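**Student:** A structural model of the following input is requested.
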Amino acid sequence: MRITVGRDQSGIEKIRDFANWLLDLREDKLGGPNDGETIIDISDDILINNSHDPIGSLINFVYPSILENYININYFQERAILTPKNEVVKEINDCLLKKFPGDEVEYLSLDSICESEFVHDPFDANLYSPDVLNGLKVSGLPNHKLVLKIGVPVMLLRNVDQKNGLCNGTRLKVISLGKRVIEAHIITETNIGNWTSIPRMSLTPSEKKIPSNSQEDSFL
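**Tutor:** The predicted model follows:
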């Protein structure tokens, strides 16, 4: 689904109408009185009609002519795909990454248990092997394997340097992929166009149900 922010009144009205439609959908105000099931009219311009390749169809809709436009920073400022689940995010990212030219660069996290969490309890390393830790999908942390290419848009998952605009949700465009540092241009918020570098860093999940472990990775 794409929302392009327009500068004229008609563009603003379209965004307002779409936002009101989403609110009405959430509050069950569409389709009239019902007992839990109803028929809702959905505009053709937000429907995916290709049942054989819905992800590819969505990407082509939101990012048309991507090879001709991906160098342009404004191209990614005006477009985004929102999904409710991380599994869908990965599927879209993998499909979108294949469309970019150049070689892939793979980053792997270094997962380990913080043994200080087990001062008063016995620690069994077999319960938390690297394979187990690498398979965890934790909110606010990147997956164990991160694959990037030069030119792809990325998003920060935490506040890194708020003074320079590197906050949770900031979007960037990759310009260089080093072994321990990723260089990028900021494409959203207040510091659009600024160059920055993101080093590998130690991250600790906030989830209380799993033992604290550090993931040394980048930022996705």
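**Student:** make it CA atoms for all contacts and neighbour counts henceforth
**Tutor:** Will do.
**Student:** Mind listing what's buried along the longest helix along the chain?
**Tutor:** Longest helix of the chain, by residue count under DSSP state H: helix 9-26. By neighbour count on 16 or more other CA atoms under 10 Å, the buried set for helix 9-26 is empty.
**Student:** ok, so what distance separates residue 40 from residue 31?
**Tutor:** Separation of residue 40 from residue 31 (CA to CA, to the nearest Å): 5 Å.
**Student:** More neighbours: which of these two?
**Tutor:** residue 31 (13 against 10; other CA atoms under 10 Å).
**Student:** ok, that one - contacts?
**Tutor:** By CA atoms under 8 Å, 6 or more residues apart in numbering, the contact list for residue 31 reads 38-41.
**Student:** Next, the second sequence, to be compared with the first:
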Amino acid sequence: MLQDPSAETFSKQLLDIGDGKVAIDETGYVKLPTDFCTIADSQDTLIEQIFPDVHTQYINHEWLAERAILAAKNVDVDNLNLKIQMLLPGNLVSYKSIDTVCDDSEAVNFPTEF
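**Tutor:** This is a model prediction of the structure:
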């Protein structure tokens, strides 16, 4: 989304909302521009609107880079990611990792960020 004019517009709109520069209607809610987001009646519909044919397009990195679904809570992001992953072909694989050194004498071989 780098150098994408629509991404720049969206970023400005978010900043304007955060800075209180957007009109508030009579109910006290922020009035969003009509082109602010994609409205969908379910997560499945939203996924299909943002990632149409993801089962074949997922290998196209440019196509993927042009798309994003934003969510306010990590639990919602996790749920959306899982639903999208389930649409992809292939077997589900889990990778495990650890953040400790098994042999204390080897600790000097790793940066402290490890």
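**Student:** follow-up on the earlier one: what's the first helix or strand after the longest helix of structure 1?
**Tutor:** helix 54-62 (DSSP states H and E).
**Student:** What lies in contact with that following helix?
**Tutor:** Helix 54-62 of structure 1 is contacted by residues 1-2, 48, 50, 79-81, 91-92, 95-96 when judged by CA under 8 Å, 6+ apart.
**Student:** Can you name the two of the residues you listed that sit furthest apart?
**Tutor:** 50 and 79 (20.5 Å; CA to CA).
**Student:** of those two, who's got more company?
**Tutor:** A count of neighbours by other CA under 10 Å puts residue 79 above the other of residue 50 of structure 1 and residue 79, at 14 against 11.
**Student:** which residue in structure 2 lines up with the more buried one?
**Tutor:** With TM-score structural alignment as the criterion, residue 79 of structure 1 lines up with residue 67 in structure 2.
**Student:** I'd guess its match is in a helix, am I close?
**Tutor:** No - counting by DSSP: H, G, I helix; E, B strand; the rest coil, residue 67 of structure 2 is not found in a helix; it is coil.
**Student:** from what I can see it touches residue 51, true?
**Tutor:** Yes - counting by CA atoms under 8 Å, residue 67 of structure 2 does reach residue 51; the two are 7.2 Å apart.
**Student:** and residue 41 of structure 1, what pairs with it in structure 2?
**Tutor:** Under the alignment (TM-score structural alignment), residue 41 of structure 1 pairs with residue 32 of structure 2.
**Student:** Relative to residue 58 of structure 2, how far out is residue 28 of structure 2?
**Tutor:** 41 Å.
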